[in-house]
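K.L.:
Take a look and give me a structure for this.
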Amino acid sequence: MAQPAVETYYEDGKWKIKVEGKERASKTFETKAEAQAAGRERAMELHTEHVIRNMDGKISEKNSYGNDPRPPKGSRG
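P.N.:
Prediction:
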């Protein structure tokens, strides 16, 4: 089973990160850049995907840090 993704999102005037499926954010930040950096670090620790959302909630970016179900061609050895 795949590890749940880490989300970076904006809510209640703050940028937040949380692991999908959790009720509450694990950390809050003043800027998107700070939240993105923390979210990337957490996703790398968990070897999972990092989903970054804009202020309106739309996904702006996704990055995978392990367990990629569709790795790029030529990376399977």
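K.L.:
Every contact and neighbour count from this point should use C-alpha atoms.
P.N.:
Will do.
K.L.:
burial measure for residue 18, as a count.
P.N.:
19 (other Cα atoms under 10 Å).
K.L.:
what ranges do the helices span in the chain?
P.N.:
32-46 (DSSP state H).
K.L.:
measure the most centrally placed residue in it to residue 65 for me?
P.N.:
Among the residues of the chain, the one closest to the centroid is residue 50, at 2.5 Å (Cα atoms, centre = their mean). Counting by Cα to Cα, to the nearest Å, the separation of residue 50 from residue 65 is 8 Å.
K.L.:
this one as well, want them side by side:
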Amino acid sequence: MSNQNRRHVVPNPNGGWDVKAPGAKRASAHTDTQKQAQDRAREIVSNAGGGEVRIHGRDGKVRDSDTIAPGNDPFPPRDKK
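P.N.:
Here you go, the predicted structure:
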């Protein structure tokens, strides 16, 4: 999966939240809330054909990730039988 199909939701040091591609200097988007940034990141990744959204906490550590279809989920849910 290329970096174009991956985005990180990270806190901005000046307030608010940024949506950034891995290794990017500039943000793809800036929002007031983490929820808005998550929604925008999902939209960006979905428009690019699917991929991964990684959500960071205020401490900068990854606290959650989300695979946007038709991305390749490294840990897909088990089928219930």
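K.L.:
Just give the TM-score of the two.
P.N.:
TM-score of the superposed chains, computed with TM-score structural alignment, normalised by the length of structure 1, equals 0.79; 73 aligned residues with a Cα RMSD of 1.8 Å.
K.L.:
The residue nearest to the centre of structure 1 pairs with which position in structure 2?
P.N.:
Aligning on TM-score structural alignment places residue 50 of structure 1 opposite residue 53 in structure 2.
K.L.:
just to revisit the earlier point, can you check which residues contact both of residue 50 and residue 65 of structure 1?
P.N.:
By Cα atoms under 8 Å, 6 or more residues apart in numbering, residue 50 of structure 1 and residue 65 have these common neighbours: residue 43.
K.L.:
what range in structure 1 matches stretch 21-29 of structure 2?
P.N.:
Using TM-score structural alignment, stretch 21-29 of structure 2 pairs with 19-27 in structure 1.
K.L.:
Distance from the chain centre to the matching stretch, please.
P.N.:
11 Å (Cα atoms, centre = their mean, to the nearest Å).
K.L.:
before we move on, back to that, does the residue nearest to the centre of structure 1 touch residue 40 like I think?
P.N.:
Yes - using Cα atoms under 8 Å, residue 50 of structure 1 is in contact with residue 40, at 6.2 Å.
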